[in-house]
Structure formats: structure tokens, C-alpha cells
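K.L.:
this one's structure only:
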């Protein structure tokens, strides 16, 4: 069963990665860079400040930053524990895939997927009562996550697990926020 899952993972990656064309490379290379999303993070901060009293805004921003730190540390611990080689660094796959980036660290699970889903889930849950269009924020993790297959650095299972870890972490931090921080406001 495990071997079949890894075979599916590899074949699905090769197929999805192969859908890429040079015409879209700049878009996906830009989408996969964290600095490209800085304007979105600034929007999150501005919305917290504009939509909530100062103390609440600071706590919400703090919870979001805390979540980002948590997910970064968790991702590094898991990647260094499991040590799954990225597809772009797999000698067997190199001739069959498009490679636009070549990070040297490990693949499982995707920190891009985990962090973008975690932050988006938390920000959405903290803002949805005051920002009716907050669901649009989910465009970010969808693009950010898929970009990792496009540029050749993550398998689908890396992304699926990263997404699940991110969603669960976002929900966990929302519970912590409302059970601990919200009580003091």
C-alpha cells in the first residue's frame, strides 16, 4: 500500500509538473516567492488595525505571527526528521520534470503549504465577522501551494500533508486565541 501511494505521488507530480509551459513560468516563479505576498500580509495587518480596537488588533496580529513561527519550526523539525528528497534533487526524476528551483533542503512536508493555509485559516477566522469578503484570502494558499509542484520542488503528498497541518494549526491557534487571549480583552 505504501509503495502504491509513493508511486501515485511520483506519477501525479510528473503529470502536474509537466503541464507547465514557459509562458507561465514567470507567474509561477513569482507566486512561489514569499516576498511576492508581502502586500497581502500588509493588507492583513491594515485590516486588523482598521476593523478591531487597538488591543484586539495587536493580539490578533501577535497570534498570527506566533502561528507563523510555530509552523516554521514544526516544518523544519519534520523535514529534518523524515529527510525526503525533493523531486528536483531526485536523480531518477531530473530528466522527466521541469525544474525551475532547486532548494537543497528536504521535501516532506511543504512549509509553503503549511504556512499559507495556517495563516489564511487563522486570519479568515479572526476577521470573518468584520470582513465579509475574507474568503478571497484563500486564493493565496491555493496559488502558493500549487506553485511548488509547478517549479518542481514538492510532491503532491508533501502539499496535501502540509495543507492538513496548516489547516489544523490555524484552527488550533484560533481555539487558543479565543480560549486564552480573547478572555482577557
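P.N.:
Now that the structure is in, tell me what you want to look at. Just so we're clear, the structure is a prediction, and the values are computed from it rather than from any experiment.

K.L.:
only C-alpha atoms from now on, for both contacts and neighbour counts.
P.N.:
Noted.

K.L.:
do a quick rundown of the strands in the protein.
P.N.:
Counting by DSSP state E, no segments of the chain form strands.

K.L.:
what's near enough to touch the spatially most central residue of it?
P.N.:
Against the mean C-alpha coordinate of the chain, by CA atoms, centre = their mean, the closest residue is residue 113 at 2.5 Å. With contacts defined as CA atoms under 8 Å, 6 or more residues apart in numbering, residue 113 is in contact with 141, 144, 145, 159, 160, 162, 163, 166.

K.L.:
second structure for comparison follows:
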């Protein structure tokens, strides 16, 4: 990747990725604390009816941090590398969907938690892609 972008560009991209993951994760936590929606594995009525894989449940689940972070990374990386790998974004989106489904499968999120997380992650990934494009144009390729 260094040879495709150059050192200065790569450093800008790494900083933007770090900011994106931090932003996405922290906003997810704000929503979790704001909505205080219990996870499926934490609802006593559901614990007896469903099979849960997760031993540790966690407190609140709306919306899924794994889904939002994986989707933001998939969108950002897919868009950044689109000039070099045209179909990479589809593989990354599939990977993100598998991560999102796994959160439902292990019983730590409802489907809406995952859907909202993926939506927020896609928006976040796209906005940080635009930020990276602006910073690269302004400070590196000027």
C-alpha cells in the first residue's frame, strides 16, 4: 500500500482511519448509554427460550459497535482502494455483513441493533473517506 500512495499519503490515511474508528466507537457508546436497550442475552424471558453462545453478555446493545466499526472500515477501505481493486469493496461489504450477522447469531444483538449499526458505519465510512480525500488533496497532492 505504501508504494501505491506514498509515505505522506499513507500517514494521512492512517490518521483518518484511527479517527474514524474512534469516532464510530464512541458515538456507538453514546447511543448505547442514551437508549439503554438491554441485549437479548440480558432479557430473562429470552434466556430460557433461546440458545446463547456468548457467556458474557454486556449491558446495552443499541446499536452494534461491531457492525458499525466493521462497516465503516469496509466502506472506507473499499472506496480508498477502488482505483486499484475494483471488486474489493464487495468482498469487504460481505465481510462486514458476516460480522453483523454473527452478533445476532451469538445472541448479543437484535436485528435492528445490527441494521442501525451497519447504517451508521456506512455513513461514517463514507464521510471519513471524503475527509481523507480532502486532506490528501489539500496537504499531500497540492
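P.N.:
Here it is on my side, so go on. Note that the structure is predicted; figures quoted are calculated from it, not measured.

K.L.:
so what number do they get for TM-score?
P.N.:
The TM-score (TM-score structural alignment, normalised by the length of the second structure) is 0.91; 138 aligned residues with a CA RMSD of 1.3 Å.

K.L.:
could the contacts of residue 113 of the first structure be laid out in CSV, adding distance to residue 181 of the first structure and neighbour count?
P.N.:
Output for those, formatted as CSV (distance: CA to CA, whole Å; neighbours: other CA atoms under 10 Å):
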residue, distance to residue 181 of the first structure, neighbour count
141, 26, 22
144, 30, 23
145, 30, 27
159, 31, 23
160, 30, 16
162, 26, 26
163, 26, 25
166, 21, 29
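
K.L.:
picking up where we left off before, show me what the residue nearest to the centre of the first structure aligns to in the second structure.
P.N.:
Aligning on TM-score structural alignment places residue 113 of the first structure opposite residue 67 in the second structure.

K.L.:
could you measure from that match over to residue 96 of the second structure?
P.N.:
7 Å (CA to CA, to the nearest Å).

K.L.:
repeat that for residue 64 of the second structure.
P.N.:
Per CA to CA, residue 64 of the second structure is found 12 Å from residue 96 of the second structure.

K.L.:
before we move on, what about residue 57 of the second structure?
P.N.:
According to CA to CA, residue 57 of the second structure stands 21 Å off from residue 96 of the second structure.

K.L.:
swap in residue 34 of the second structure?
P.N.:
Distance, residue 34 of the second structure to residue 96 of the second structure, using CA to CA: 25 Å.

K.L.:
ok, now how distant is the aligned residue in the second structure for residue 76 of the first structure from residue 127 of the second structure?
P.N.:
Under the alignment (TM-score structural alignment), residue 76 of the first structure pairs with residue 29 of the second structure. Using CA to CA, we find residue 29 of the second structure at a distance of 19 Å from residue 127 of the second structure.

K.L.:
just residue 120 of the second structure next, same as before
P.N.:
Per CA to CA, residue 120 of the second structure is found 11 Å from residue 127 of the second structure.

K.L.:
do the same with residue 96 of the second structure
P.N.:
Here the criterion is CA to CA. By it, residue 96 of the second structure lies 18 Å from residue 127 of the second structure.

K.L.:
now swap in residue 118 of the second structure and tell me
P.N.:
Distance from residue 118 of the second structure to residue 127 of the second structure, by CA to CA: 14 Å.

K.L.:
cool, residue 39 of the second structure as well?
P.N.:
Taken as CA to CA, the span from residue 39 of the second structure to residue 127 of the second structure is 29 Å.

K.L.:
ok, back up a step: okay, and the common contacts of residue 67 and residue 96 of the second structure?
P.N.:
Contacts common to residue 67 of the second structure and residue 96, judged by CA under 8 Å, 6+ apart, are absent.

K.L.:
next, the buried residues of stretch 153-171 of the first structure.
P.N.:
153-163, 165-171 (16 or more other CA atoms under 10 Å).

K.L.:
quick one: which of the contacts of residue 113 of the first structure sit in helices?
P.N.:
The helices, defined by DSSP state H, take in 141, 144, 145, 159, 160, 162, 163, 166 from the contacts of residue 113 of the first structure.

K.L.:
residue 108 of the second structure matches what in the first structure?
P.N.:
Checking TM-score structural alignment: residue 108 of the second structure goes with residue 153.

K.L.:
what about that match, distance to residue 165 of the first structure?
P.N.:
From residue 153 of the first structure to residue 165 of the first structure the distance is 18 Å (CA to CA).

K.L.:
check residue 88 of the first structure too.
P.N.:
From residue 88 of the first structure across to residue 165 of the first structure, the span is 23 Å (CA to CA).

K.L.:
now residue 49 of the first structure
P.N.:
In terms of CA to CA, residue 49 of the first structure sits 28 Å off from residue 165 of the first structure.
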